[in-house]
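Engineer: Sequence and computational prediction follow.
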Amino acid sequence: MTDEDRSPEDEFQEMLRNLLGGQGGAIDPAQLEQLRSMGIDPAMAQQLMRQLQGAFAAAGDGPGEIDLSSAKTHALHLANKDGLGISSGDKQDFDQAFALAGLWLGEATGISDVATPPRAITRGQWVEATLPVWQELAEPVAASIADAMTEAIGAQLPEEMKGAAAGAGRLMRTVGGQMFAAQLGSVVGRLSLEVVSGGDVGIPVMPDGEAAILPQNFADFGRDLEIDDDQLALYLATRELAHVRLFRHAKWLRLHVISQVTEFARGLHVDTDALEDLASRFDPSSPEELRAALESGALLPPRTEAQTAALTRLENLLATIEGWVDVVTTEATSRLPAAERVAEAVRRRRAVGGPAERAMGALVGLELRPRRLREAAAMWRAVTEAVGTAARDSLWDYPDLMPGADDIDDPTALIARLQAAARGDAAERDEFDDALEALLAQEAQGGNGDAADAPDDTTGDDTPEGPRPV
């Protein structure tokens, strides 16, 4: 086929082959001029191709997946911008705080200590330790954005080019994944400037069994509280250890929390109308508008009823966890004169959240705040006063024992069950017991009925039965 015989679709396909083949995005100017006849600005097409190739070259292994290396680069750039490390004096101070906090915590709960020594870490170390969890939480949303971007951009193409562009779907998903990775890295990097400890965001983002405090952010937390650093360090170290001990003891709890978060995220779908409107005026050389839309949550439509219900379940779960941590920490730090002031500052901080936490909420459509923390803490205090710490902590032994939303509303029935179990009384019957008994009775009656209807194999005497007539 000669150059004169080639159609615009052929030209476009060749450009895609050059791009996907990693040939530097080199596009013949004549090809670009050919595209002008199809209503496409050659300069913008060339800019788009260069950006797409850069995104494609840095993409992960799967379409629409977040490129963790790209997100990590962005996050570490922000986390390490001040160049601050941890002095030997700070490290020693927090080591001592963790040691004393561990002793105090042993008096407040029977849940055993963790094997991994707690430590002071830098912002960059926090990013590296937690980024895999943030990626897991964000990937369902990234995939949704990538799918919607593919559809939106495809809708903007002229009809005669849609067939030629059909093979570029994976590339468009890559662009979405790359853009989302950059925003995820930016948000996690800014979050590293705010968090004070590993469990500060309420979910287990640190590796299992690891407790940590960030001295670089510790000073910012206590700057306006007018409380001695020693008391602040002891309280925060105790709270961090309580959080880690709980997740280490209830080995099922970590997966339970992460699963509920990802279940909520998988239900999110991008507002395609908003994305198509954005795609119609998208300038590849100036992607700030798309980045702002991603970070503001403008591409995420209002929650459905199912998502609202899932969010309520998650908030109750987080409140139940943090309520226990709050009560145990309060008991363990009763010797600290300023303990209640620090506790109130922590509660308010968790309820309001910082700028980076709000950005994370916009990015994945989820704000990780225990809105019923005070009610859950009141439940745990009531349980402790009624049955003691051992029975209280036994509620974390198995998933089906953990208090639910009804128990947060009114812990009376929960306390009655625990008191009955302590006396050795039979557990009070509930709807599940009644339903199970009815099902077993129905099966038993069905079995007897079948036996009664069976043919009689006896002859009425001891003589063995002969052959039956046919």
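Structural biologist: Yes, it's here.

Engineer: Please make it C-alpha for all contacts and neighbour counts, starting now.
Structural biologist: Will do.

Engineer: how about the spatially most central residue of the chain, what does it touch?
Structural biologist: Nearest to the mean C-alpha position of the chain, counting by CA atoms, centre = their mean, stands Leu137 at 3.7 Å. Neighbour list for Leu137: Ile258, Val261, Thr262, Ala265, Val364 [criterion: CA atoms under 8 Å, 6 or more residues apart in numbering].

Engineer: Tell me which stretches of the stretch 51-200 of the chain form helices.
Structural biologist: With helices called from DSSP state H, counting those that start in this stretch, the stretch 51-200 of the chain shows them at 68-79, 88-108, 123-156, 159-162, 169-191.

Engineer: so where do the strands sit in the chain?
Structural biologist: 119-120, 212-213 (DSSP state E).

Engineer: Can you add distance to Glu107 and mean neighbour count and give those back as a markdown table?
Structural biologist: Formatted as a markdown table, the strands of the chain follow (distance: least, CA to CA, whole Å; neighbours: other CA atoms under 10 Å):
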| stretch | distance to Glu107 | mean neighbour count |
| --- | --- | --- |
| strand 119-120 | 22 | 19 |
| strand 212-213 | 21 | 26 |
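
Engineer: Put this next to the first one:
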Amino acid sequence: MPDEPHDDPTGDDPAKGQNPFAGTPMEQIFAAMGGQGGQAPDLGALFGQMQRLFSGSGDGTVDFAVVKDVARHALSAAGPDPSPHSGQVGALDDAVRLAEGWLDRATEVPAAVTSTSAWSRADWVEQTIGTWEQVVAPIAEHVVGAMSEALPEEARAMAGPLLGILRQAGSAMFAQQIGQALSELAGEVVSSTDIGLPLAAAGHAALLPHNVAEFGDGLEIGAADVLLYVTLRECAHHRLFAHASWLRPAI
């Protein structure tokens, strides 16, 4: 007599049996915290990350070392992030020389690129975090301060030391949000000036070859032409920021 079929509580997908959080909001939350496949992350790593988030001074400032740590953890969880190889570095150098030659003939604004780099996504976070701190920190500190100032005066008097905890929690929240946002940007940008801000040092042109390749997918244009287009934009941006010296500090 043949065996009677047994109900499979996990359905047809064996992966669901291994991940009890599949299809639930907890899957996305755990993935953001470093859990592989949306499963619960290592508790030691999770508590370590929480400790770093709440390790600020409590004065409302955002710790950008924590921001960088959050961004790098999110990038690691998002998938492979290969370092550029020598062939990509050489192709970038060639593209910069060609782009600068074309721009020399097209504009009177002098060349400004003095060095080049090929970055991975993690490199982009590492190399631009200082600029992001200058741009974002004043906004974050103002908002964190406003969270406590929004309380009525009587409530602030009653809260006392709890206001410091509130500011620290606000700082931790902003560090988490900024870190997540930077990790998402790192997966999309193709160069150091791609978003209109000069994120790298003056005169330093940087491209993300892996992102450039993804940008060119489906365009029916050769990879070399896509690289040249992105490089032209990068070099032109550097000329603009160098020629209009007031622009960088104004931004």
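Structural biologist: Now that the structure is in, tell me what you want to look at. A quick note: this is a predicted structure, and the numbers were derived from the prediction, not measured.

Engineer: Most neighbours among the contacts of Leu137 of structure 1, please name it.
Structural biologist: Neighbour count (other CA atoms under 10 Å) singles out Val364 as the most crowded of these, with 26 neighbours.

Engineer: ok, that residue touching Val141?
Structural biologist: Yes: using CA atoms under 8 Å, Val364 of structure 1 makes contact with Val141 at a distance of 6.2 Å.

Engineer: any common contacting residues for those two?
Structural biologist: With CA under 8 Å, 6+ apart, Val364 of structure 1 and Val141 have common neighbours Ala265.

Engineer: Ala108 of structure 1 pairs with which position in structure 2?
Structural biologist: Taking TM-score structural alignment, Ala108 of structure 1 has Ala106 as its aligned residue in structure 2.

Engineer: repeat for Ala146 of structure 1
Structural biologist: In structure 2, the residue matched to Ala146 of structure 1 (TM-score structural alignment) is Val144.

Engineer: For the equivalent of Gly203 of structure 2 over in structure 1, give its distance to His249 of structure 1.
Structural biologist: Using TM-score structural alignment, the partner of Gly203 of structure 2 in structure 1 is Gly209. For Gly209 of structure 1, the distance to His249 of structure 1 equals 9 Å [CA to CA, to the nearest Å].

Engineer: the more surrounded of these two?
Structural biologist: Gly209 (20 against 17).

Engineer: Surely the more buried one touches Arg248?
Structural biologist: Yes: using CA under 8 Å, Gly209 of structure 1 makes contact with Arg248 at a distance of 5.7 Å.

Engineer: can you list residues touching both of the two?
Structural biologist: With CA under 8 Å, 6+ apart as the test, Gly209 of structure 1 and Arg248 both reach Val114.

Engineer: most packed of the helices of the stretch 51-200 of structure 1?
Structural biologist: helix 169-191 (a mean of 25; mean count of other CA atoms under 10 Å).

Engineer: Other residues contacting it?
Structural biologist: 52, 55-56, 58-59, 63-68, 70-79, 127, 131, 134, 138, 142-143, 145-147, 149-150, 291, 294-295, 356-357, 359-360, 363.

Engineer: same thing with stretch 225-239 of structure 1?
Structural biologist: Counting by CA under 8 Å, 6+ apart, residues outside stretch 225-239 of structure 1 touching it are 94, 97-98, 100-102, 104-105, 197, 213, 222, 325-326, 329, 332-333, 336, 338-339, 342.

Engineer: Which positions within that stretch qualify as buried?
Structural biologist: Neighbour-count burial for stretch 225-239 of structure 1, counted by 16 or more other CA atoms under 10 Å, picks out Gln231, Leu232, Ala233, Leu234, Tyr235, Leu236, Ala237, Thr238, Arg239.

Engineer: The fifth one maps to what in structure 2?
Structural biologist: Under the alignment (TM-score structural alignment), Tyr235 of structure 1 maps onto Tyr229 of structure 2.

Engineer: distance of its match from Gly17 of structure 2?
Structural biologist: 47 Å.

Engineer: Also Ser117 of structure 2?
Structural biologist: For Ser117 of structure 2, the distance to Gly17 of structure 2 - CA to CA - is 45 Å.

Engineer: Then Gln49 of structure 2?
Structural biologist: 28 Å.

Engineer: try Val136 of structure 2
Structural biologist: Counting by CA to CA, the gap from Val136 of structure 2 to Gly17 of structure 2 is 42 Å.

Engineer: Then Ala202 of structure 2?
Structural biologist: On the measure of CA to CA, Ala202 of structure 2 and Gly17 of structure 2 end up 52 Å apart.
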